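A.B. asks: Next one to model:
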Amino acid sequence: MKIPFSILDVAPIVQGGGIADALQRTVKLAQVAEESGYTRFWLAEHHNAPNIASSATSVVIGHVASHTKTIRVGSGGIMLPNHAPLAIAEQFGTLDALYPGRIDLGLGRAPGTDPITARALRGERHTNGANFPEQLEELQRFMHPTQHAQHAIRAIPGEGADVPIWLLGSSDFSAALAAEKALPFAFAGHFSPTYIVPALKLYKQSYVPSDSQPKPYSMVAVNVIAADTDEEAHYLATSMQQMFLGFIRNQRTPLQPPVQNMDELWTEQEKFMVEQQIGSSIIGSKETIREKIQKLIESTEVDEIMATASIFDLDARIKSFQLFASVMKEIE
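C.D. replies: Alright, predicted model coming up:
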């Protein structure tokens, strides 16, 4: 049985490009993903980030869905503490009405930004993620009310929408909650490699079956950068390394072009910190990618792989995802 493969995107803004350019690139990538056999194309919510154009995530999902035909489009994810559950139910109910059977709703509890921006987003609600389980239940009630419940407020659109809810996480909290709620779970291995195996193991061992989701279903997101040779792939990956170096230095800039030598840019300590964050990255030729992906699947027993790639050049980025798709089609 072939393992499904998908894409996580943030509509990256590159040096010398703008927001419109970033969104056009995302649409082009989604169209190539659809042609290449990808299962879903997810967009992530981030704010106050000069390198990310997917802040208005629901809007971008609708834009991508309108320019594709069959691929599932969703959020990876919506940071629920930033929003009123009713608003999310209405937004995704609307998306489902426009693009029936193609929309996913992945939810996270992190802010997706810095504390000051989070406060600006959340206003007087002052949510901090601690009440994420309660927000999740409220959202589920709006989207799937019980038959005999009487609600003064209804999500229209939203009520009865055919939108699967996923929980996303980078630790064991969401893994345990997804298991308790019988929801599919996606782990953010692209920036939290240490906890991939423990979180997925906890999810499967703790899973409480439901009528709608009798078995656990897990997905792991991982950085995948593929090229014709290992050397070329590692060269392309320096854009990603520069991005994570910027996170460490609290310097957010548009995605930078690749460089020949990262040692000219970072200290030994910074190199160690970046490599700790992106240690699960799969970088190389098709042969290298195949070997590393197979090891990841064997160690996690994951049901689906979601690839993300911070590559500066659009053509190189598209080729990387095409190479990854060809590898996944060969893996049983």
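A.B. asks: switch to C-alpha atoms for all contacts and neighbour counts from now on
C.D. replies: OK.
A.B. asks: Tell me if I am right that A155 is in a strand.
C.D. replies: No - residue state for A155 (DSSP: H, G, I helix; E, B strand; the rest coil) corresponds to coil; a strand is not indicated.
A.B. asks: For E45, see how far away it is.
C.D. replies: The spacing between A155 and E45, counted by Cα to Cα, to the nearest Å, is 22 Å.
A.B. asks: do L202 as well
C.D. replies: As defined by Cα to Cα, L202 lies at a distance of 26 Å from E45.
A.B. asks: quick one, which of the two is more surrounded?
C.D. replies: E45 (25 against 15; other Cα atoms under 10 Å).
A.B. asks: looking at it, that one is touching S55, isn't it?
C.D. replies: Yes - with contact defined as Cα atoms under 8 Å, E45 and S55 form a contacting pair (5.0 Å).
A.B. asks: SS state for the residue nearest in space to the middle of the chain?
C.D. replies: Centroid-nearest residue in the chain, with Cα atoms, centre = their mean: G76, separated by 3.5 Å. Reduced to three states with three-state DSSP, the structure at G76 is strand.
A.B. asks: Surely it is in contact with H46?
C.D. replies: No - contact between G76 and H46 fails when scored by Cα under 8 Å: they sit 10.4 Å apart.
A.B. asks: picking that back up, how about the residue nearest to the centre of the chain, nearest residue that isn't a chain neighbour?
C.D. replies: Here the nearest residue to G76 in space, its sequence neighbours aside, is A44; by Cα to Cα, 6 or more residues apart in numbering that works out to 4.7 Å.
A.B. asks: one more to put side by side:
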Amino acid sequence: MKCGFFHTPYNLPHRTARQVFDWSMKLAQVTDQAGFADFMIGEHHTLAWENIPCPEIIIGAAAALTKNIRFAPMAHLLPYHNPATLAIQIGWLSQVLEGRYFLGVAPGGHHTDAILHGFDGIAPLQAQMFEGLDLIEKVWARQPFKEKTAHFQAGFPGPDDMPGYEVQLANNAPWGGRDNLEIAVTGLTKNSSSLKWAGERNYSPISFFGGTEVMKSHWDTWAAAAESRGFVPDRQRFRITRDIFIADTDAEAKRRAIASGLGDSWREYLFPIYNKFNLFSGIIADSGTGVDPSQVDMDFLAEHVWLCGSPETVIRKLHELAEKTGGWGEIVVNSHDNMDDPAPYFESLQRLAKEVVPNCNVL
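C.D. replies: This is a model prediction of the structure:
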């Protein structure tokens, strides 16, 4: 099993852009030195809690400070981008990183981001994502075309498009060719339509945790869709995201987690989101407590939602989860704002990579 990092970024709303940027650089260095495989960065345009509107700038800057970790925008929200421009930027950046890059794509799930870009809401975004990615793939193929779709236009110049003299075209296709570029898609709800689409196109699945039943449905949906198109589903490609906090003892890990940015994010931001998407129902079912969602508090989260405890406890919880869901290839820890007291958080990240992951067998 590998471990990855999802930098949503879940930062306190009063943080300045420079603070978020500098914190991102430090996190990239810490996770790279600890041995993390992947560092994924969200793209959001109006959310004060998740304020990184251009993940590619974080990726470009962090690449020079790290040695081995791979980076990905997770995800570029395709309806908000010109597909031809984005295709060139993605390919060029993957070449700059010489392969330490993969791509996440999504339609965009936040109403205020949609309003910013002139939409009435998020309903039409998924179809536009499909449309945009088809054009991106055509640009990467580097074959002459011109196309206008319902929402976009794009093309690629050929010999008949020269302006009276020969133009040498830059090759801004992905590093190593299109087949060498991994594309990943996230799923949030049960039987995710995004993961069905990902399976049909052989893109990798990432599961946002909403309980074991939801997580299992993410794998089943993706795998069935992949098989329907002749692809062989591989659990090594399956990533799951979790909130994780590790310390010497279970009690100390719980104390640190609740006092950390992890606790802040849930208290002040994530509770309404989980209620909106009815994500507590699966988690409550897993816990066996039968509590009402209104009764979920920090203690409940530390005991039943977060992977919180000593290394031995977290290993046990991961093995129990794998027995119920079938396993995965990469555990991805969510990012939270610990700028004011980073030492316990950095210790937890390092212990995940060095003490927990090497001692887990979840496939």
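A.B. asks: got a list of what the equivalent of the residue nearest to G76 of the first structure over in the second structure touches?
C.D. replies: For A44 of the first structure, the aligned position in the second structure is G42, judged by TM-score structural alignment. Contact partners of G42 of the second structure, counting by Cα atoms under 8 Å, 6 or more residues apart in numbering, are 6-9, 50, 52-53, 55, 73-76.
A.B. asks: all helices of the stretch 51-200 of the second structure, in order?
C.D. replies: Remark: helices assigned in the stretch 51-200 of the second structure by DSSP state H, counting those that start in this stretch are 55-63, 83-96, 111-116, 125-141, 193-200.
A.B. asks: Out of those, which is the most enclosed?
C.D. replies: helix 193-200 (a mean of 22; mean count of other Cα atoms under 10 Å).
A.B. asks: ok, the counterpart of F102 of the second structure in the first structure - contacts?
C.D. replies: Under the alignment (TM-score structural alignment), F102 of the second structure pairs with D104 of the first structure. Remark: with contacts taken as Cα under 8 Å, 6+ apart, D104 of the first structure is in contact with 72-75, 163-166.
A.B. asks: Then S66 of the first structure?
C.D. replies: S66 of the first structure is in contact with Y99, counting by Cα under 8 Å, 6+ apart.
A.B. asks: Contacts only, for whichever residue in the first structure pairs up with A127 of the second structure.
C.D. replies: Following TM-score structural alignment, the counterpart assigned to A127 of the second structure within the first structure is A130. Taking Cα under 8 Å, 6+ apart as the contact definition, A130 of the first structure lies against nothing.
A.B. asks: and if we set it to 10 Å?
C.D. replies: For A130 of the first structure, the contacting residues are 81, 109, by Cα atoms under 10 Å, 6 or more residues apart in numbering.
A.B. asks: E35 of the first structure too?
C.D. replies: For E35 of the first structure, the contact set (Cα under 10 Å, 6+ apart) comprises 29, 68, 70-71, 322.
A.B. asks: and P53 of the second structure, how many neighbours?
C.D. replies: P53 of the second structure is flanked by 15 other residues according to other Cα under 10 Å.
A.B. asks: how about the strands in the stretch 101-250 of the second structure?
C.D. replies: Ranges of strands within the stretch 101-250 of the second structure are 103-106, 145-148, 153-156, 183-187, 204-208, 239-242, 244-246, based on DSSP state E, counting those that start in this stretch.
A.B. asks: Look up how far N223 of the first structure lies from K201 of the first structure.
C.D. replies: With distances defined as Cα to Cα, the gap from K201 of the first structure to N223 of the first structure amounts to 21 Å.
A.B. asks: If you could redo that for S171 of the first structure, that was the one I meant.
C.D. replies: Separation of S171 of the first structure from N223 of the first structure (Cα to Cα) stands at 17 Å.
A.B. asks: With neighbour numbers in mind, choose between these two.
C.D. replies: N223 (23 against 19).
A.B. asks: Make sure T221 of the second structure is actually in contact with I206.
C.D. replies: No - T221 of the second structure is beyond contact range of I206, at 11.9 Å (criterion: Cα atoms under 10 Å).
A.B. asks: Next, show the common contact partners of the two.
C.D. replies: With Cα under 10 Å, 6+ apart applied, the overlap between the contact sets of T221 of the second structure and I206 consists of 195, 215.
A.B. asks: Can you tell me the closest non-neighbouring residue to the counterpart of T66 of the second structure in the first structure?
C.D. replies: Using TM-score structural alignment, the partner of T66 of the second structure in the first structure is T68. In space, T68 of the first structure comes closest to Q31 once its chain neighbours are excluded; the distance is 6.0 Å by Cα to Cα, 6+ apart.
A.B. asks: Enumerate every residue touching the alignment partner in the second structure of that neighbour.
C.D. replies: The pairwise alignment with the second structure assigns Q31 of the first structure to Q29, based on TM-score structural alignment. For Q29 of the second structure, the contact set (Cα under 10 Å, 6+ apart) comprises 23, 62-67, 69.
A.B. asks: Adding distance to G263 of the second structure, write those residues out as JSON lines.
C.D. replies: Compiled in JSON lines, the contacts of Q29 of the second structure are given as follows (distance: Cα to Cα, whole Å):
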{"residue": "W23", "distance to G263 of the second structure": "18"}
{"residue": "A62", "distance to G263 of the second structure": "27"}
{"residue": "A63", "distance to G263 of the second structure": "30"}
{"residue": "A64", "distance to G263 of the second structure": "32"}
{"residue": "L65", "distance to G263 of the second structure": "29"}
{"residue": "T66", "distance to G263 of the second structure": "29"}
{"residue": "K67", "distance to G263 of the second structure": "31"}
{"residue": "I69", "distance to G263 of the second structure": "27"}
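A.B. asks: Pick out the most distant pair among these.
C.D. replies: With Cα to Cα as the measure, no two of these lie farther apart than W23 and K67, at 18.0 Å.
A.B. asks: neighbour-wise, which of the two wins?
C.D. replies: Set side by side, W23 of the second structure and K67 show unequal neighbour counts under other Cα under 10 Å, the larger going to W23 at 18 against 12.
A.B. asks: correct me, but that one touches D337?
C.D. replies: Yes - under the contact definition of Cα under 10 Å, W23 of the second structure touches D337, with a separation of 8.6 Å.
A.B. asks: To what extent is the residue mapped onto D228 of the first structure from the second structure buried, counted in neighbours?
C.D. replies: Alignment note (TM-score structural alignment): D228 of the first structure maps to D248 of the second structure. Burial of D248 of the second structure is recorded as 13 neighbouring residues (other Cα under 10 Å).
A.B. asks: Fine by me, thanks again.
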